[in-house]
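1. I would like the atomic coordinates for the input below:
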Amino acid sequence: MTAITVTAPARAGGKPLADVRTMFRRNLLRAVRYPGLTLFVVVGPLVMLLLFVYIFGGAFGAGVAPGVAPGAEGRAAYLTYITPSLLVLTVVGAGQSIAISAAMDAAGGIMARFKTMAISPGSALSGQVLGTVVQSIAALVLVLGAAVAIGYRPQADAVDWLALLGVLLLLAVAISWLCVALGLNARSVETASNAPLILLLLPFLGSGFVPVETMPGPVRWFAEHQPFTPIIDTVRGLLAGGVGLDGATVAKAVVWCVLIGVAGYLWARSLYRRERRV
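-> You can find the predicted model right below:
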């Protein structure tokens, strides 16, 4: 079978911002057309919130907050502990949806067609990332609202809220770029849906659901040095009004987000520019 090489034509000028806005609107329209992807971003964390708080929380709460009695008091303590973790998982879950969208565009030849059009290079990817970030923020509001409705009470002040928004936005951008790359690199849409699962597992292997101090040696070492532990600890500390939060943890969280975002962006850009043979 003869390979057909699709390359982008030379462009004279262009309107990058207008092109990004167009692709951003396209991403939002896709979210409406495929509501299952959007609902997954919110429903998954909400189910986990109810499951872990009302089924496991009574027992787990005594482990994350020494001196807390199992039962209602334990559930309240575990709700406080787990809510920041679920906010991070919400952002990661949104990354899975963008990986699927990118794979659908690549498999359907949409990306190849974009390269032949007079649009700004990379605007197709940037629009997808921007749209996913907006969906992530909307999902975060819903998940946090649900946690507050069942008893969660954050202690953050105005500065903490601004810092929290900055960290979550940075994480959303980083995860979105990485998942775009995973989607473009996948050989099929089914593969793309599974590729980001390792990102969903990492919070479980960190401080997301239990303190790392309770883990055995090798597992604890991994938990302490993987990206999501400082990110979750930073979100948890900011929601607690800075209690137990130090500058080193925040710095690690920011550095990890930047590294993930830069690596994802460079990888996605390389895959997008690569000649696609069909």
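2. going forward, measure contacts between C-alpha atoms and count neighbours the same way
-> Will do.
3. which stretches of the stretch 151-278 of the chain form helices?
-> All helices of the stretch 151-278 of the chain, identified by DSSP state H, counting those that start in this stretch, fall at 158-185, 189-194, 197-201, 217-225, 228-239, 247-273.
4. what's the angle from the longest one to helix 228-239?
-> In other words, helix 158-185. 150 degrees (axes from the mean of the first three to the mean of the last three Cα atoms, to 10 degrees).
5. quick one: buried residues of helix 158-185?
-> Across helix 158-185, burial judged by 16 or more other Cα atoms under 10 Å covers 160-161, 163-164, 167-185.
6. this one as well, want them side by side:
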Amino acid sequence: MSKRFLVDTAVLTGRSLQHVLRSPDTIITTVLMPIAFLLLFVFVFGGAIDTGSGSGEGDYTRYLLPGILLITVASGISYTAYRLFLDVQSGIFERFQSMPIARSAVLWAHVLTSLVANLISLAVVVAVAFAIGFRTGAGPGGWLAVVGIVVLFTLALTWLAVNPGLTASSVEGASAFSYPLVLLPFLSSAFVPTASMPGPVRWFAEHQPVTPVVDTLRALFDQRPVGGEIWTALAWCVGVLVLAHVLAVRTYRRKLG
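-> As a prediction, the model looks like this:
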């Protein structure tokens, strides 16, 4: 990793972060839906859902929060594709190509900007969860593990968002890919145990990437052994990250010719 790449990435990331700071409504919009889901499920549906984790709003908030965090990330990465699409349409990529800038720095700047924006959104969601009764005995090590897994998950989905940002022909097309990702937690263990689901739905829920990530985060919050779920979660995150990165780099090189 060259010094030039690091310097160029830092400069371009600063540029992208300035755009985010000038329009904080993107972060506000990102957190509104996850917070609405959190409040809806805790205060409207929470009393009728048996998760086997006890009773009370605080118990269900703790059960629910991991899935809400992943929905927050899935919602936030749509803005990555959107901002990347605007840069492509404005022709700034061509201008960067004519400058002595490391090519990959352009993509990494968008990815790191997305990571920072998503971490801010996640912090807001966690603060709201604490306000409505979320409690955890997880220590510093547990929280570091939670942050690490969430960061890895965010990077995987963000690189996934780079591809539609580079190839979309409209603003709607650039951000629409995130809709299935937002819905994926609803077909996982995020809201109810998979054991309560019908056969085919249960099979899908137990073999898709969100469930092991949710179960791992929940175990860390509950101070329970994570078991083999953490390796499944890491395998999914790393696998998606590597595949999405390779596809994004290839798409970017083709676009630049």
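7. out of the helices of the stretch 151-278 of structure 1, flag the one nearest residue 115 of structure 1.
-> Among these, the nearest to residue 115 of structure 1 by Cα to Cα is helix 247-273 (8.5 Å).
8. elements contacting the closest one?
-> In terms of contacts (3 or more Cα pairs under 8 Å, 6 or more residues apart in numbering; DSSP states H and E), helix 247-273 of structure 1 is packed against helix 158-185, helix 228-239.
9. ok now it, how far from the chain's centre?
-> 12 Å (Cα atoms, centre = their mean, to the nearest Å).
10. got the buried residues for that helix?
-> Per 16+ other Cα under 10 Å, helix 247-273 of structure 1 contains these buried residues: 249-250, 252-254, 256-258, 260-265, 267-269, 271-272.
11. how many residues are close by residue 125 of structure 1?
-> By the criterion of other Cα atoms under 10 Å, residue 125 of structure 1 has 24 neighbours.
12. what number of residues lie near the corresponding residue of structure 1 for residue 34 of structure 2?
-> Superposed on structure 1 with TM-score structural alignment, residue 34 of structure 2 falls opposite residue 45. By other Cα under 10 Å, the residues close to residue 45 of structure 1 number 24.
13. so how far is residue 88 of structure 1 from residue 45 of structure 1?
-> For residue 45 of structure 1, the distance to residue 88 of structure 1 (Cα to Cα, to the nearest Å) stands at 10 Å.
14. OK, contacts around residue 76 of structure 2?
-> The contact partners of residue 76 of structure 2, taken as Cα atoms under 8 Å, 6 or more residues apart in numbering, are 27, 30, 114, 117-118.
15. which SSE is it in?
-> Using DSSP states H and E, residue 76 of structure 2 sits in helix 57-90.
16. what is the subsequent helix or strand relative to that helix?
-> Once the chain leaves helix 57-90 of structure 2, the next helix or strand it forms, by DSSP H and E, is helix 92-97.
17. equivalent range in structure 1 for the helix or strand following that following helix?
-> The helix or strand immediately downstream of helix 92-97 of structure 2 is helix 103-131, counting by DSSP H and E. Using TM-score structural alignment, the residues of structure 1 aligned to helix 103-131 of structure 2 are 121-149.
18. tell me which residues of that stretch come out buried.
-> Neighbour counts over stretch 121-149 of structure 1 (16+ other Cα under 10 Å) mark 121-137, 139-140, 142-144, 146-147 as buried.
19. quick one: which of the helices and strands packed on helix 247-273 of structure 1 is nearest residue 277 of structure 1?
-> Counting by Cα to Cα, residue 277 of structure 1 lies closest to helix 158-185 out of these; the figure is 13.3 Å.
20. which residue numbers in structure 2 does the closest one align to?
-> Helix 158-185 of structure 1 lines up with residues 140-167 of structure 2 when matched by TM-score structural alignment.
21. who touches residue 30 of structure 2 in this structure?
-> If you count contacts by Cα under 8 Å, 6+ apart, residue 30 of structure 2 has them with 72, 75-76, 121.
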